[in-house]
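>>> sequence and predicted structure below; questions after.
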Amino acid sequence: MDEAQHDGELLVGEVGGAQFATLPDAARGCDVVVGCGAVQVAVRSVAELLEIGYVHAEFCPAALPSPHHEPAPWPGWPQDETGGNRELWMVDAQRWNDAWGAALNAHRAAAGLAPVEDVRSHVLTDRAWLAADPALAPWPQPDDPEVIQTGAWILPDERPLPAELESFLDAGEPPVYFGLGSYSGSDRMSPTGETVGQVMVAAARALGRRAIISSGWADLTPPDDGTDCILVGDTNHHALFGRVAAVVHHGGAGTSTAVARAGVPQVLLPQQYDQHYWAGRVDQLGIGIAHPQRMLTTDSLTAALSRALEPDFADRARSLATSIRSDGTRTAARHLMDLVRGS
């Protein structure tokens, strides 16, 4: 057993155990539970215990098997790039079993449930939901009966922007927003020893732009107290992104969709899992730039941001924004009600 496999089994032992311990009480009295994301490996088992409905949803096409694309790479696992997509998905299925099978089945046995032979099929079911926008991240087989694409799940956000941020926005030309969202890795991704915050602000300054730095889980900070940059915490992206010149981010599903919906260019710094898919889609659609898969430097980020700020990228981003749907949450709710009613 390699270190990544061992870590995966520990993870599901902890996460799965917590789900078995807490979800039955939380879901008791419900008609259906929805498990979102591949970490929700115990949700279907809990639904079986309570004898209620179960739906699994993913936020990125690359998380669901298809011969038309390769699987999202597992963080910390060696990436076997030999063979075609079908072979890669077979490897992916084996990784689900290797990482999570023993721990999941131990919890199921303790709960009086039968063992699972194919963990991925068990979790995803034979009709998974894809909570991603069809224009930004289409399922490659639109009529596939095994996947229901609802559209991205977007809820209204009426929070006002902080007064300090409003003043900063009003004080000059639209700035560049920088953030790594839920990415919790090191703030030192640069081979020069600079922090990511230093690289980000330096790239903006090299192009004569002001910068908004979102601290996020990576705890980013600006390099100094310059008046051309501001540090923000959790902020209403829907209210902010339409007022910036570009967004530089990690490539999460939510941020990628929010930027596309705002109609501004984006630069993606993918680090793991589905972030590589979103970087590829943004690049393919011509609405932004995928930073090369190497360590971040001021020069590399300046070059990527300079390209993204070219007028053609802004034009394409504005055009795509008109196609981003806002009814994904309502569509998912309708499907859930149909499921409860048995139709």
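Perfect, I can see it now. Numbering: from 1, shown residues only.
>>> from here on, just use CA atoms for contacts and neighbour counts.
Will do.
>>> any idea how far the helix or strand hosting Arg95 is from the middle of the chain?
Following DSSP states H and E, the helix or strand that holds Arg95 is helix 85-96. Put simply, helix 85-96 sits 21 Å off its chain's centre (C-alpha atoms, centre = their mean, to the nearest Å).
>>> let's bring in a second model and compare:
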Amino acid sequence: MRVLLSTYGSRGDVEPMAGLAAALQAIGAEAVVSAPADPEFCRLLDRAGVRLAPAFMPVRAWIDLARRSGWKLPRAAAEMVAAQHEALAAAAEGCDAVVATGLFPSTAAAQAVAETRGIPYVHTSYCPIILPSPHHPPLEYPGHPHPPGVTDHVALWDANDRAMDALFGEAVNNHRAAVGLAVADHVRDYVFTDRPWLACDPVLGPWRPTGMTDAVQTGAWILPDDRPLPAGLEAFLAAGEPPVYVGFGSMAMAGAKDAASVAIEAVRAQGRRIVLARGWADLALIDEGTDAFAVGDVNQQALFPRVAAVVHHGGAGTTTTAARAGAPQVIVPQIADQPYWAGRVADLGVGVAHAGPVPTVESLSAGLETVLRAETRVRSAAVAGLIRGDGAARAARELVETIGRACGR
């Protein structure tokens, strides 16, 4: 049995797929991951022992191309869906199913490939608010804000349906027609399907049943990481009290160019040391003080249990890793689902949701003061015991059963 796992986006889109691929291989299935061939993703999949079938273009190259070309979203979608379909059609050779997540045009291409091959297709989201539900509003798309004065969630999802047709409908349906498939009336619902999977932890991101979407919540897909911490970092950790980790992952932090200096000053104001992750924003130390240490890609699963708090952007993966480690969190959300995760850590009492994407020394200091309290640490430790670690294994078993039913096994 061979399964194609397709994703296109940042590391937060790729690493869970690597986790599912490893879980599939652990039960005897073959997994192929189609993802952007950026060097960091290649290293990640190599570490997971998973074969990479490169997507149509590395994601950083795509971001640069789209920016230089000045494409609006409908044009960018048309370019992506056609190019990604070509890459996925080759990657799907000999596969028995396709699982897809990531940017919408990429998932639309994956759905079309599965349909042309007559094999099962599973759409996956990593956050509940991506999927239609009367219990939460949809995200807004550029140029398509929520209708003024409308607060009813169902009405907002109807508007979201129209917005996604306006942004992606022509690109998706032109491509479907080009490969001999029928036109889809509502591209969002067609690509998401009536039974999508939700790969996030049910404590951190609970799904409330609804007739709008029959989602299957599997739990978060976590790739185990047994890499040792760098020797220099180990020495730094051993030299004093637990530091505060600061990192914004794949966020460029364009609106907060002084994020590193702000974070360092705020952490120092609390009398704490700092571990600064460079990330896509290329954060750097501001001086040669011995109370700060900069890292690149590092094993967060090993590091977070040894820090006093985690300051981050609110990606689903980082939020889950910090929660499993029992590390209090300050989330400075930037885009998409990140405000949701910020709100969830605040609701659970394991962290603080920063107001807005641009931290100041004062605002970050206030958040740190809260999460560094003993009661937040105690609450974070309690919640850590509730976070599941078997989501990828559960999903792998469900997928094998789904394929078996489709094939009459």
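Received, thanks. It should be emphasised that the depicted structure is a prediction, and the values quoted were computed from it without experimental measurement.
>>> so which bits of the next helix or strand after the helix holding Arg95 of the first structure are buried?
Remark: after helix 85-96 of the first structure, the chain's next helix or strand is helix 102-110, criterion DSSP H and E. Going by neighbour count (16 or more other C-alpha atoms under 10 Å), the buried part of helix 102-110 of the first structure is 102-108.
>>> quick one on the thing from earlier: which part of the second structure lines up with the helix holding Arg95 of the first structure?
Under the alignment (TM-score structural alignment), helix 85-96 of the first structure falls on residues 153-164 in the second structure.
>>> how close does the matching stretch sit to the first structure?
Mean deviation of stretch 153-164 of the second structure from its aligned counterpart in the first structure after superposition (mean C-alpha distance after the TM-score superposition for the first structure): 1.2 Å.
>>> mind listing what's buried in that stretch?
Result for stretch 153-164 of the second structure [16+ other C-alpha under 10 Å]: buried residues 153-154, 156-157, 159-164.
>>> can you give me the helices for the stretch 1-150 of the first structure?
3-27, 43-50, 85-96, 102-110, 119-124 (DSSP state H, counting those that start in this stretch).
>>> looking at these, which is nearest to Ser182 of the first structure?
Ranking the helices of the stretch 1-150 of the first structure by their distance to Ser182 of the first structure (criterion: C-alpha to C-alpha) puts helix 3-27 first, at 18.2 Å.
>>> on that earlier part again, mind giving me TSV with the helices of the stretch 1-150 of the first structure and columns for distance to Ser184 of the first structure?
Below are the helices of the stretch 1-150 of the first structure laid out as TSV (distance: least, C-alpha to C-alpha, whole Å):
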stretch	distance to Ser184 of the first structure
helix 3-27	17
helix 43-50	25
helix 85-96	23
helix 102-110	26
helix 119-124	26
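>>> which among those is found nearest to Pro311 of the first structure?
helix 85-96 (35.7 Å).
>>> so what touches the closest one?
With C-alpha atoms under 8 Å, 6 or more residues apart in numbering as the contact definition, helix 85-96 of the first structure has outside contacts at 65-71, 80-82, 118-120.
>>> give me the neighbour count for the equivalent of Val113 of the second structure over in the first structure.
In the first structure, the residue matched to Val113 of the second structure (TM-score structural alignment) is Val46. For Val46 of the first structure, the count of nearby residues is 25 (other C-alpha atoms under 10 Å).
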